[in-house]
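> Got a sequence here, can you model it:
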Amino acid sequence: MPVNIEQSYEVPPKVSVRNERFGGLVYRYDNRALLFLHSRPLVDFLKGLDGSKPLGTALEEFAAGRGLDDGQRRAMENALGQLEGKGIIREL
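Take a look at the predicted model:
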């Protein structure tokens, strides 16, 4: 499911994101879903996702700051689309 990079997104209050050695855990309190993320950059991006700017802008700035290449940025964008489908991020 493609994510709309021109819209702002946030991690809703019902979702918790936690760093782990392997990447991170995401927990939804409303349905008790637990997801394992095996990408530390993705976890760090989610923890800073506050809806203050369009997703595409936030992702470009994050990728540039971390030195991620275009393929890694696209992989994160694809993962964000999947996370939106699971209710881990939501469009504002």
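> C-alpha only now, for contacts and for neighbours.
Noted.
> give me the number of residues near P12?
Other residues lying near P12 total 15 when counted by other CA atoms under 10 Å.
> Could you list which residues are in contact with L92?
Residues in contact with L92 (CA atoms under 8 Å, 6 or more residues apart in numbering) are 7-10, 51.
> do the same with K53
When contacts are counted by CA under 8 Å, 6+ apart, K53 touches 7-8.
> For V43, see how far away A64 is.
16 Å (CA to CA, to the nearest Å).
> ok, the two, which is more surrounded?
V43 (21 against 13).
> what about the residue nearest to that one when sequence neighbours are not counted, which helix or strand?
Taking CA to CA, 6 or more residues apart in numbering, and ignoring the residues beside it in sequence, V43 has G24 as its nearest neighbour in space, at 5.9 Å. In this structure, G24 sits in strand 23-28 according to DSSP states H and E.
> how about this one, so we can line them up?
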Amino acid sequence: MAFDPDASWRLSPQVAVRPEPFGALLYHFGTRKLSFLKDRTLVEIVQSLGEQPSARAAVEAAGVAESAQRTYIGAVGALADSHMVVQRGS
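Alright, predicted model coming up:
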């Protein structure tokens, strides 16, 4: 399934978030994959996905400048590809 930034997303229920000074570690208990989020804004976006109507809305709510939104949306898309975030309802 292709990543749609206008769809509703959330952190996978199989993922644990561990805050770190540099950002956060994400650990997926199903795939045993570990992801390093080295950007606190991205951590904020990922943690707010379940509260926002879409990934794009989560990026905007985090106050990301329009010129940088594509980068953050791409990062959320990469997390979707690795099953760290999933569409709501799935």
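> Superposed, how do the two chains score by TM?
After superposition, the two chains reach a TM-score (TM-score structural alignment, normalised by the length of structure 2) of 0.83; 88 aligned residues with a CA RMSD of 1.9 Å.
> hmm, back to that, tell me the two of the contacts of L92 of structure 1 that are most distant?
Q7 and E10 (10.2 Å; CA to CA).
> Among those two, which residue is more densely surrounded?
E10 (20 against 15).
> contacting residues around A80 of structure 2?
Contacts of A80 of structure 2 (CA under 8 Å, 6+ apart): 3, 86.
> What separation do you get for the alignment partner in structure 1 of it and G65 of structure 1?
Matched by TM-score structural alignment, A80 of structure 2 corresponds to E84 in structure 1. For E84 of structure 1, the distance to G65 of structure 1 equals 24 Å [CA to CA].
> Start and end of stretch 20-30 of structure 1, how far apart?
Using CA to CA, first and last residues of stretch 20-30 of structure 1 are 22 Å apart.
> how about it: buried residues?
23-28 (16 or more other CA atoms under 10 Å).
> Can you lay out these as JSON lines showing distance to D70 of structure 1?
JSON lines is the format used below for those (distance: CA to CA, whole Å):
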{"residue": "G23", "distance to D70 of structure 1": "20"}
{"residue": "G24", "distance to D70 of structure 1": "22"}
{"residue": "L25", "distance to D70 of structure 1": "25"}
{"residue": "V26", "distance to D70 of structure 1": "25"}
{"residue": "Y27", "distance to D70 of structure 1": "28"}
{"residue": "R28", "distance to D70 of structure 1": "30"}
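> and the helix or strand hosting A64 of structure 1, how far from the chain's centre?
Element membership for A64 of structure 1, per DSSP H and E: helix 55-66. In this view, helix 55-66 of structure 1 has its centroid 11 Å away from the chain centroid, taken as CA atoms, centre = their mean, to the nearest Å.
> what do you get for stretch 71-81 of structure 2?
From the chain centre to the centre of stretch 71-81 of structure 2 is a distance of 7 Å (CA atoms, centre = their mean).
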